[in-house]
Structures are given as structure tokens and as C-alpha cells.
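Student: Quick one: sequence and predicted model below, then my questions.
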Amino acid sequence: MAASVLPGIESTTNHIPSSTLHTGVDFKVIRRSGGLSAFDASKISVAITKAFIAVEGTGATSSRRIHDLVEEMTGQIVEALSGRTDQSRALHIEDIQDQVELALMRSGEHKVARAYVLYRAERAQLRKTAAIAAPSAPGITVRHADGTTSPLDETRLRREVQMACAGLDGVSAEAVMAEVRRNLYDGVLEHEVGLAQTLAARTLIEQEPNYAFVSARLLINILREEALAFMLPGEVRRMRESVAIDYKTYFPAYLNKAIELELVDKELRTFDLEKITAALLPERDGNFQLLGLQTLYDRYFLHHDGIRFELPQAFFMRVAMGLAVREIDREARAIEFYDLISKFDFMCSTPTLFNAGTLRPQLSSCFLTTIDDDLAGIFKAIKDNALLSKYAGGLGNDWSGVRGLGSHIKGTNGQSQGVVPFLKVANDTAIAVNQGGKRKGAVCGYLETWHIDVEEFLDLRKNTGDDRRRTHDMNTANWVPDLFMKRVELDGSWTLFSPDEVPDLHDLYGRAFADKYVEYEAKAARGEMRVSRTVRAVELWRRMLTMIFETGHPWITFKDPCNLRSPQQHAGVVHSSNLCTEITLNTSSREIAVCNLGSVNLANHMTDTGLDHAHVARTVKTAMRMLDNVIDINFYTVPEARASNLRHRPVGLGVMGHQDALYKLRIPFASDAAVRFADESMERVSYEAISASVDLAEERGKYPSFEGSLWSKGILPIDSISILEDNRELPVRVDRSSTLDWDGLRERVKTSGMRNSNTLAIAPTATISNICGVTQSIEPTYQNLFVKSNMSGDFTVVNASLVNDLKRLDLWDEVMISDLKYFDGSVGTIDRVPEEMKRLYATSFEVDATWLIQAAACRQKWIDQAQSLNLYIDQPSGKKLDGLYREAWHAGLKTTYYLRSRSATHVEKSTMNRTDGKLNAVAVATPLPAKGAVCDMSDPGCEACQ
């Protein structure tokens, strides 16, 4: 039966028995007329029944299956609505209809749901056409904070919407206004009027990605009014009539208020504010998309008693001034830094954005620690974790030196309980210290594969077993030596030890580790070890792979490449990576490694033919200066971190927007051309980063531990592959060709030195890529249409590049949107889409993970640290996982990050027109295994570095 006969909620009558009615819900419903009515659950039952009748005929009413299904779905919908709204608030009629569609899809009734969504689309188009010519709804009044009321000023609303839509293709002010009217009701609160505008544009994002810019611009209006009402109440009315805020008036007032509230360092007031304010560019507010701006509003902007009074361009300038505070020409450098971050060419990491220019500028991203094998050392490390986490640092802890279960304790003549109980304390500390309420504390514990407790370590994230020996919130990672991988490939044995009996294994790597390990194995075979156990290497390997599939942990990282390719071999040992597996720095009881991160937005550096080399050089030169400044300005909570950071001065420049760059070049992710682009783009960034560090060394001096480093010997990252290969006595499977003048740069490095011991590391950029509106890090597109959930709520994410291509082919319509939702954001099975576009817009689970490894291997040859490399695998098997991680090792990768897997049969879908906002359902693939196994882009572990 045609979809046009399907009912909406408000058109139904009462054909359902009273058994389907649900009580206990007492919120109001906003009707399309703007009026309010009481919620009536029976209308939901009637709507669902009529939907079945429309598709299956009148016989549906006599079906016991459909009767029970209707009752069950009605209960689910009422429960969902009750959990999604404060019952003192009104809920719109279409929010209820959204839940009907979701319930139909979850029940597997896809034909009914599809017909229903098409019916709603038809009705919405009719209402939109009628609304364009209709005057505003009569009788709508606005309630002000003081209790007075006034008529709704629709002229002002329309003007603001038109301004927000200006210059954007594919958007309609009238369409937004129609949605605004739908969300207003008589007696609406004043602050809800602006929110209604933002939400109105937000609901249209899935139809046209440019509405993400419209919604952000409307949100800017709310921010301006909130900030000015707090600081300059007399400016609010004038601002409403103005296109842009007067920063000459606002910025000094903002700075004075922030200093008065002890939120900003008073040193910033000593800048030449006339020069600073003249450089501010409020028009750049228009570059935000909703997800990025809402994230900044919720978590980054300065606030007092919940009132945000820091506007976006003031935020960027505060960060820039905070990073330029020790420069000679502070104003010029601050303006240079501001220009770079405000146009999204480069973005500092989250701790830098949080804290630059504040009284406690803890600007570094992550900290790596080594835990000593005694109670004082263990609990000092846990205290250090708390202090470092307090100001937004992500943590990587090396636990390999702590004695294992059953080992002897000389002081008490007892036996050790091993590493696990202390890991539990570290887990709970990370949760207790939640980074000032801005995000959860996050830590990753590392353990070497020869440790006697490694099998218990593998089980830490399981949901079964003794909960006292589980760490449900802490990330874990295996620190795997090459010798273990060789034993796996030879199907040999592997011996586990307690580190108190093999203390030198912790600090050895490469051949030296292998030789000493064999000696200890012989001692164990002679019975000369108190605690040891021999296992079959391949069985332990399989268990490692099983756990990473089932729980998502421990991640697999490789000890020997991290050490053998480290420029700082002369100064210590790399004992672990960090929270996101991209940092590889030396640690000891005397030094806590610190890394200072930021990322270049590749998408902003593209031309039609490739990377803009001159633009990259300018960006990297300024970015490296900003990162180097972090080291000197930084607020250090523990002395070991300060000592390490000042001695070695490591930074980690990374990239984001890699997938966007491939779209601009029309290159599919799964292709040789994409691997070449990964190689050449990283070579360019690496060359410019090393060159910029040499420039800084010439200006400011070499880092103190330079002499004896690989840099001092003219050994660059590309050259260190040979060191790894010689130690392994196996080829590293990566092409070592290059295109730039590396010989000339080698000479500069040896002659002038380096300012920084390390220059490159690719972080996940989970949050800062949202701020810039680009794909994160080096990731393929997750889905072409999905709902992203994070601490700021639920946001519709649409692949704008795909939408623009579909528009050119006249394929972008309601049916395509519905199909994208049904097929989990994939165009691969949609017949209308050309094959070339299917390859170009293949999503993460459609790209064979071997392409990810090949591209990562090419990047790794240029990087002196590592990269956060997620591996995606559809319908995984033990054989696939085994092959994948062995390939990563053979390719010379230093680390891997999350394994993201899913099941083809476990998917939650939605066919709603408006899949956005906290009151609406989420349309995403539900990955398998459960939460622990998958980084779902809202996990705080992904955001801890950036």
C-alpha cells in the first residue's frame, strides 16, 4: 500500500486495547501548531498498528504477532522517551515519531519503517511549502528571566537565520525557519528561542552538511549574548543589531575579567592589546561546524559559574599569547600563532588549548613513567599519576620492573601478590582524578611479554572473574620483544620470569636482550630460578590476540623497533609507549618522559594536484616553534618530568585530515596511490620538522643531551631502519625510496644540531579534528553518515565530500539518506552509486587492514616516534588477526592501537529524518565485541592526548 496513507502520531484514533497503555509519564507534547497537549501513549500504539495496516493490509489487526509486537514496541518507546527528557519539559511530536521509526527498525520491520519514513518526508515537504508563505504562528509569547513576557520577534529570528545561511550552498533560511517554528510554543523561555534556532539547523544536517555551519553560526549568537551579558551588559542590544562583535571593546574587557577571576595569567595584560585586538578576525567564527564549536563551548572556553564568557577568537588568541609569552617580539609571535590555529592549519593538543595563558599552564599532552620495584616507588608512581592527570595529561606506565606473583619479598620473608593489585589501584586513581571535571583521567599500563604475570595481565579487562583483579577503566598494552615474535613464527617455547630474578632484561633490547634471555632460560631449565614458567609461544600469542578481540586490550606494541630506532639510545631506554601508543621516549626512576603534541591539518594544505609544499613548510616551521615553547612555559607537577623535558626537549608533530586529503585527490584509501601519498606527505612533514628543529637549534641552542644521539651521527629516521634490520636479521618490509634532499639535511643536523630530541608522532586527534571539522588523524572514514556521541552530546556526521558528489549525479535524496542509514553509512551495496565512488568512499570496515599497515609502514620510516594506528577488521577470525599483527611486525611498525571489529549481524539502525540531539535516537553500527573491544570515537582513551 502506498506510503501516503500512513498515519502520523497526531492523526490516529483508538483501535488498540487498553493493555497497551502505559502510565507514569507526565510530560507535555508540543504539537506542530505550537500548542501543548498531554502525552498519550495509546496514540503511539495506534500509529504503529496503522503503519502495519498500510503495508500488510487490514489483516494485520488480527495477527497475534503484530498485536504483541505493537505492545512491546510501545513500551520500549515510552521507556526511551521517559529516559530522554525531563518531565517538566515539553517534547515535540516528531521526537515521538522518531522513536516509532527506531522501534520499527529494531524489530526488523524494515519495509514498514521505510514506508513510514517516506510518508513523513512527504508530509514534511508539504508543511515546509505551506510554512514558506505562512505568517508566524499567532499568539506566541516569550517569557523572560524576570517573569515578564513579550511577543516573539520573528523578524529578528529571520534576520539571524538569513545571516547564518549567507554564502553557503544548499541551505535554505526558510527551511530553518520552518524547523524553528516547529520547536516554539506559547510561553517559550527566552533562552530557548536561540537554542531553537541552533537545533532547527542541526536537524537538517543529514540532508545538507552545510547546515553544520549554519547551526554553528547560530550557536555563536548564543555565545556572544551569554558572554556580553556577563561582562558588558550594555553591549547586548547593540550586538543583536550588528553583524560582528566589536573585539576592540570586548577583548580587553574579557582579559580583565579572566584575570580578575584568576583564570588567566596577568602577564597577558602586559601585551600591546591594541596590536592584539587589531589582529583578531571574527569572520573566522564562520569556519566552525557545530560539533567543533559545541565541543569548545562545553569543554574549552573559560567560564565562571557555568557562564562562558570566552568567545572563539579570544580563545585562540589567549592560547597564542600563552605560547608567545617568553618570545622577544611577543605580539608578532602571538599574532603568528593565532593566525595558524584560528584558520585550522595547525591545532595544538587539548592540554595546550585548555591551559595556555592560565595560572597553571600544564600544556604537555602525555607522560611516561617507570615504576620501581618497591612499595615507596609504586605509590610514588601512583601519586605522580594523580598529579599529572589533574591538569589533563594522559599517562603511560611501565610496570615491567615490578616483581611478579609468588616472588620472594626479602623484607617480610613473604611472597608478592604481583603486579595486578597495584594496577587496580592505578585504575581507580585515574577515575578519581578526572582532569578538573573536563574529561576522565586516562592511563595505560604496559607489561613485557616475558613477565610472569603476563597471563593475568591479559585478563585485566575481562568482565568475568575476581573483580579485585580487574581494571575495567584502565587501558593496557603488551610490550613485545622481537625474540618473542621469532619464537611464535618458529613455534618455539617461551619462558616467563619475575623481574627481581632477571633485572637486566627490563633495560635490554635487540641482540643484547636475546642473548641474556637465553642465558636465563638455561638457568630456569637447571632449576636455578625461584619463579619461572615455560609456555608455548604461539599459544601465548593466540591468547593475546583472543583478548584484544574480546576486550580490546592489551594493545600490541613492539619493544625493539621503539628502542633500536630511537634517536636517544645513548641516553636511556624506551620502556613503554603512552596512552595512545604514539610516544616512544626514554623513562627511568629519575626521568618521567613528557611529550608536547600538535597536528598539521593536511586537508588545509592541498591543491588539486597534491600537497602545497610551501604552505606545509610555513605551517610546520611555526608549529615547531609553538611546540618548543611549550617545554619552557610548561607548569610541571613533578620534578622528574621537568628534568626530562628540559634535558631532551621532545615534541610530537602529527597530522590529521589525511582522508580528506585523499578525497581532494580522488584517491581511494585502499590503493597503491594512497600508500604513495602517505609516504610522500609524511616525508615532506618530516623533512620540514627536522629542518625547523635545526633552525631553532641555530637560534636557541641544541638540546642538552644531543651529543651521542643518532642525530649527532647524522643518522635520521629513514637511516635507522637498517639498525632494526641488522638486529632482527630479517628484512623490514618497507620501500625505502625518498624524494627530498636528505643528504643536505643530514649535514645541517650534524653541524648545527637539533633543538628537539624527537620531532614527530601521530596522535589520534579525536577532539582537535572535530574542532577543525576534518577526519581524525590518519584514519579512513568511519561511516559516511552516523551519529557521533561524546561528552557534548550526539551529533550527526555526514561525509560532505560524498554528498557533493552525489548531488552532481542527482542522487542525493531522502531515499539515499535512508539507504545510508540502513547500510550503516556505506555506499558499497547501494546499486545507484557508481563503482568508482564506492571505492573512493569505502568506509573503515570496507578497507582491508593490510592497506592501513602498508601506509603506516611508509609513514613510520620518516617518524622518530610512532603513530596511533587503529586496525579495522570486518568479521574477524583468529587467522586474520594473526596475519594482521605479524604483518605489522614485519613492516617495522613500532606500535598498534585499537583493534576495531564488528559483526555483520549485530547492527542497530534508524531511519529517522532527524538523527540528532540527545532526545533523538542514535543510528550507528554497534560493533562487536562489547564496549571494551572498540574505540567508538567517544572513548576518553582516544582523546587523552588530543
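Tutor: In hand now; what should we look at? Numbers count the residues shown, from 1 in each chain.
Student: switch to C-alpha atoms for all contacts and neighbour counts from now on
Tutor: Will do.
Student: Thought P421 was touching R468, still the case?
Tutor: Yes - here R468 reaches P421: they are 7.4 Å apart, a contact under C-alpha atoms under 8 Å.
Student: Who has more neighbours out of the two?
Tutor: Higher neighbour count among R468 and P421: P421, with 14 against 11, using other C-alpha atoms under 10 Å.
Student: For the more buried one, give its distance to A763.
Tutor: Using C-alpha to C-alpha, to the nearest Å, P421 is found at 30 Å from A763.
Student: cool, and P650?
Tutor: The value you get for P650 to A763, if C-alpha to C-alpha is used, is 14 Å.
Student: How much space separates the residue minimising distance to the centre of the chain from I548?
Tutor: Geometric centre of the chain, nearest residue: A766, 1.9 Å, by C-alpha atoms, centre = their mean. For A766, the distance to I548 (C-alpha to C-alpha) stands at 21 Å.
Student: Helix or strand next in line after the helix or strand hosting N256, which one?
Tutor: Per DSSP states H and E: N256 is located in helix 247-260. Using DSSP H and E, the helix or strand that directly follows helix 247-260 along the chain is helix 273-279.
Student: picking that back up, contact partners for the closest residue to the residue nearest to the centre of the chain other than its chain neighbours?
Tutor: Residue nearest to A766 in three dimensions, not counting chain neighbours: E943, with 5.3 Å by C-alpha to C-alpha, 6 or more residues apart in numbering. Contact analysis of E943 by C-alpha atoms under 8 Å, 6 or more residues apart in numbering lists 764-767.
Student: For these, give me a markdown table that also has distance to G708.
Tutor: Output for the contacts of E943, formatted as a markdown table (distance: C-alpha to C-alpha, whole Å):
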| residue | distance to G708 |
| --- | --- |
| P764 | 32 |
| T765 | 33 |
| A766 | 36 |
| T767 | 37 |
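Student: Can you say which two of those residues are spatially most distant?
Tutor: P764 and T767 (8.5 Å; C-alpha to C-alpha).
Student: And for R65, the neighbour number?
Tutor: R65 has 10 nearby residues by other C-alpha under 10 Å.
Student: Could you verify that it is part of a helix?
Tutor: Yes - R65: assigned to a helix according to DSSP: H, G, I helix; E, B strand; the rest coil.
Student: Please tell me how far it sits from E72.
Tutor: Distance, R65 to E72, using C-alpha to C-alpha: 11 Å.
Student: Likewise for W812?
Tutor: 35 Å.
Student: Next one for the comparison:
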Amino acid sequence: ELRKNTGDDRRRTHDMNSANWIPDLFMKRVINEQDWTLFSPNDVPDLHDLYGEAFEKRYEEYEAMTRDGRMKLYKRLPAVNLWRKMLSMLFETGHPWFTFKDPCNLRSPQQHVGVVHSSNLCTEITLNTNQEEIAVCNLGSVNLAQHIVDGALDRDKLASTVKTAVRMLDNVIDINYYSVPQAERSNMKHRPVGLGIMGFQDALYKQGFSYASQEAVAFADQSMEAVSYYAIQASADLAEERGAYQSFDGSLWSQGVLPIDSIDILVKQRGEDYCKVDRSQTLDWDSVRERARKGMRNSNVMAIAPTATIANITGVSQSIEPTYQNLYVKSNLSGEFTVVNPFLVNALKERGLWDNVMVNDLKYYDGSVLPIERVPDDLKEEFRTAFEIEPRWLVEAASRRQKWIDQAQSLNLYIAEANGKKLDVTYKMAWLLGLKTTYYLRAIGATQTEKSTVNDNKLNRVSSGGGDAAPASAAAPSEADFSQPADVPQACSLDDPDCEACQ
């Protein structure tokens, strides 16, 4: 309840971002409708550093102590009740985020020298922390859209980019400024980096895939497999050139256990019934295992960050996000600019559908093409916006990426008409499919601002038939309505060199 806007303000942290650090045992209790026991952290201090089977065994020992009278301070309740409370708070305040303790630790390459106690703010960095070390990670993101050539992923270009990016990130470790010695100590000892991707949605557009499709899920899998393949090799190359990181011996890398292999550890400790991760692969990983076993320059190599700012600067879609809206207004010191999805505009131009009427229709429907009857069905599927995509597609694509990543990913979940059942199914699915963390829950408002135009809505909601889609209070538009350019703003061309929004 820390982020609630009501109640005793002394018990609220309005500016602190919070997350639930959820053990697998709790999720099993929720699914099996069993009880959960709450303890005072002072009475069970060792649970903080335990995970997997060790946590489960110790936790059940503490529960036994409550039953035979050795521990007096506890509270037992149905796990489902606590789960519902967590979901309610997430829906109401956006916090605490759902992050899963056991996959973060069991799949960590560095479990031999510490424990992951939390993620970072954006939930993609999962590194060890203790009193002597503060986790630091240098992040970079590959512009995936720039590696789609002739409608397919250019693996040679991607290999070259990833090799350069890993070298650059490793260089940053040595030339960086560290504000506290614990951070410098951690970074110099383990040398973690986090290479991710951005422009995922744009890459789908370039291939003609809808985010809500098996093709998109397969591309998420194969593109991240390629990034992982080249990134691990790049770090192994640097190890040959510059030496392995200090704490390499004993790591999963040194045992020839890659991120895709670490799923075995999770399945063994969690149980087959609670881990439904796809294990398919397309590349030759045996050679990579042998190279990693000989030495890695970096303890961690991959993480997918939100890339909100750098994606905007680069002009691509953020991170692994679906398109939020096909049309929106942005503001800066130069004024307000209407921004439209260029891929949608170009697709509509090819079909002869990009005109002033379409612009007004998009404005009326907040950038959605689904209600516009004259837009073909294939374009409606391809240009679904974030709240028009079932969240299962987001989770499935994220699961396919997670199997290749040694850290985690910033995964926002968009749920239209959110309710308890949808949230319950979505977050259970995220756990069952092996995700380490989730980020913001995005819900859509129940009401929208009423639209108006200079032409009294006559150009809004126009369909191929003209009648059904028109407002009940307005007459069907006539030919004259389409020949009055003085009253209607012109459609953006997207290629005006003097227009900031176009560029």
C-alpha cells in the first residue's frame, strides 16, 4: 500500500518505486490454493539470501516452528487472498511491480559469488548486491529495425553491430566515473554489461507482421537468439584479447552453461509442471559453449532496457514495446506537433487511402484503425495498437526472448478493460513462462475526451458505406464535404524537411 493516494501519509512513499520480490513457493501456493505464512523479517533473516529449494526448505521449517509454538509472531492466510491484494494494488497504483526472485537467481551466471536481492528501477538488471558491492551495469541497445534488409533479419550486419557494441560497453567500464567505491569495486571485479534491442515494433512493420501473431513471437525468439549468439561470442573474443573477468571461475559460463541451458536449473528446482518455457533453438550453440567455458570478459552480457529517450532520438519504436498510438500529439519548446505512424501512412498511401478524411478518422478514434471500415483487414491486424493486442502475445514474445538473456527485460503489460481475472491470468502466465521480471501495468481509461473539428464532425467516422459509421446526430457526408480544403487541415506528407514532426 506504499503508493496509495489515500490513508495515513506517514505510511506512504509517493516517490518510491516498489516491487514484490516473489519466491516460486508463493506462486505454487497461489495456484494450488494453499495457505501462506507472513513472518517478521527480524525472525527469519536468512530467507533474504535463500532461493530455490533452499528457500523452500527453510521456509517450511519456519512454518513448522509456528505450529509447535517455537515462533509466536506470524500471520497465516490463504495465498490467493494476498495475491488478489497484490493485483489490486498494482491496478490501483501501478505498484508494486511483479518480479520473480527464483528465476533471477537460479539463472544468474554469478550465483557462485552472491545473491540477486532486487532488480534495478526498470527491472532489466539482475545483479548481485551486498554490503561491499553496489551493482552497476552499462547498457546499450541495438536498433533492430536497421537490421531488417529486404524483409528479413540481416545476420551478418547484426553480428558486426553486436561485436562493436559489446567492445564499446566493455570500454566504458574502464573509463567511467564511479561515485562510490562499492560501485567501482563491483564493476571492475565482474564487468557486467547489458546489451539489448530497440525498434522491435518497427522491425515487425518492415516484415509485415502484426505484434499479435505467431510470426512476431517467432521473430522475437530468433532475433534475440541471434543477439545472444553474437554477444556471448564477442565477450569471449574480448576475454582472449584482454583476459576474463576476475570472478569468472565457478560461474555458469565456466561450466559451459549458457542462458538457454540455465532453464534446466530452473525446471529442476521449480518442477516441470510450473515451467512452460519453449526450448527451441536454430543456431549451433555447442561451439559457443566451448568458447564461453574458456573465458568471458563480462559476467553478464544482455539486458533489454526501456530505451525511452534514445529511441525517440533515433526515431524508432521504444525497446520491445508495441505501438502505443498510431497518431498522437507531442509537445516541446517549439510547440505542439501531431505525430503519425509513418509505416501506417506509407501503407495507406500504397492502397490509395491516405487523405484528409483518413486523418480526421484517425484523430476521432485516437489513432486506432480498427473502427475505420475502409481500412483493409490485413492493415487493421498489422497496425493494432498496444491496448488492441491481447497481453498473452506480449508475455509469449517476452518469454521467447528471456530464454536467451542472462539478465532480464523491461516488460510493460498493456491490458484494456482490465479486471481481476485478466490480471490474474496474465501474471500467472508470466511466471509459468519463465519471465524474471515485469515492469509497469498499463490500463486504459474508461472514457475518452469528446472529439470536435472545424467541420462539425462531418469528416469524422467516414466509412466506405458512409451511413453506419456517421454520428447519429449528423447527416451522411456528401461529395461537397470532400472538396472544401479551406476548412480541413492537409494530411501530413511525412517528408517535409521544414517540419519537425515529419523529421
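Tutor: That came in fine, so what should we check first? These numbers come from a predicted model, not from an experiment.
Student: Which one's more surrounded, P764 and T767 of structure 1?
Tutor: Legend: neighbour count by other C-alpha under 10 Å for P764 of structure 1 and T767, higher for P764 (31 against 25).
Student: On the three-state scheme, the alignment partner in structure 2 of the more buried one is what?
Tutor: Residue pairing (TM-score structural alignment): P764 of structure 1 is matched to P306 of structure 2. Put simply, P306 of structure 2 is coil when judged by three-state DSSP.
Student: how many neighbours does the nearest residue to P306 of structure 2 once chain neighbours are set aside have?
Tutor: Leaving aside its chain neighbours, P306 of structure 2 sits nearest to S319 (5.3 Å; criterion: C-alpha to C-alpha, 6+ apart). As a burial measure, S319 of structure 2 scores 26 neighbours (other C-alpha under 10 Å).
Student: quick one: contacts for the aligned partner of S319 of structure 2 in structure 1?
Tutor: Aligned by TM-score structural alignment, S319 of structure 2 pairs with S777 of structure 1. Counting by C-alpha under 8 Å, 6+ apart, S777 of structure 1 touches 654-658, 762-766, 769.
Student: Of these, which is the most crowded?
Tutor: Busiest of the contacts of S777 of structure 1 [other C-alpha under 10 Å] is A763, holding 33 neighbours.
Student: can you tell me how far that residue sits from V847 of structure 1?
Tutor: Taken as C-alpha to C-alpha, the span from A763 of structure 1 to V847 of structure 1 is 21 Å.
Student: One more: Q568 of structure 1?
Tutor: 36 Å.
Student: A697 of structure 1 now?
Tutor: For A697 of structure 1, the distance to V847 of structure 1 - C-alpha to C-alpha - is 42 Å.
Student: sorry, back to before: read off where the helix holding N256 of structure 1 ends up in structure 2.
Tutor: So helix 247-260 of structure 1 sits over no part of structure 2, by TM-score structural alignment.
Student: Name the residues of that helix that are buried.
Tutor: Across helix 247-260 of structure 1, burial judged by 16 or more other C-alpha atoms under 10 Å covers 247, 250-252, 254-259.
Student: One more: stretch 409-424 of structure 2?
Tutor: In stretch 409-424 of structure 2, counting by 16+ other C-alpha under 10 Å, buried: 409-416, 418, 423.
Student: That one corresponds to what range in structure 1?
Tutor: Going by TM-score structural alignment, stretch 409-424 of structure 2 lines up with residues 867-882 of structure 1.
Student: now the end-to-end length of the matching stretch.
Tutor: 21 Å.
Student: From the rest of the structure, what touches it?
Tutor: So stretch 867-882 of structure 1 is contacted by 542, 545-546, 580-583, 761-764, 778-779, 844-849, 852, 856, 860, 895-904 (C-alpha under 8 Å, 6+ apart).
Student: so what's V502 of structure 1 up against?
Tutor: Y520.
Student: what's the matching residue for it over in structure 2?
Tutor: In structure 2, V502 of structure 1 lines up with V44, judged by TM-score structural alignment.
Student: follow-up on the earlier one: how far off centre is the match of stretch 409-424 of structure 2?
Tutor: 20 Å (C-alpha atoms, centre = their mean, to the nearest Å).
Student: so where's the longest helix in structure 2?
Tutor: helix 214-242 (DSSP state H).
Student: residues in structure 1 aligned with that one?
Tutor: Residues 672-700 of structure 1 are where helix 214-242 of structure 2 lands, counting by TM-score structural alignment.
Student: which ones are touching the residue lying closest to H92 of structure 1 once chain neighbours are set aside?
Tutor: Take H92 of structure 1 and drop its neighbours on the chain: the residue closest to it by C-alpha to C-alpha, 6+ apart is I30, 4.5 Å away. By C-alpha under 8 Å, 6+ apart, I30 of structure 1 lies in contact with 36-37, 90-93, 183, 185.
Student: So which of those residues are in helices?
Tutor: Using DSSP H, the contacts of I30 of structure 1 in helices are 93, 183.
Student: will you turn the contacts of I30 of structure 1 into a markdown table that also has neighbour count and distance to M606 of structure 1?
Tutor: Formatted as a markdown table, the contacts of I30 of structure 1 follow (neighbours: other C-alpha atoms under 10 Å; distance: C-alpha to C-alpha, whole Å):
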| residue | neighbour count | distance to M606 of structure 1 |
| --- | --- | --- |
| L36 | 18 | 52 |
| S37 | 13 | 54 |
| A90 | 20 | 47 |
| L91 | 22 | 45 |
| H92 | 20 | 43 |
| I93 | 21 | 45 |
| N183 | 26 | 41 |
| Y185 | 23 | 47 |
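Student: show me where structure 2 has strands.
Tutor: Remark: strands assigned in structure 2 by DSSP state E are 19-22, 35-39, 74-78, 97-100, 138-143, 148-149, 152-153, 193-198, 327-332, 335-340, 413-415, 441-443.
Student: So which of those is nearest K206 of structure 2?
Tutor: Of all the strands of structure 2, strand 148-149 comes closest under C-alpha to C-alpha, at 7.0 Å.
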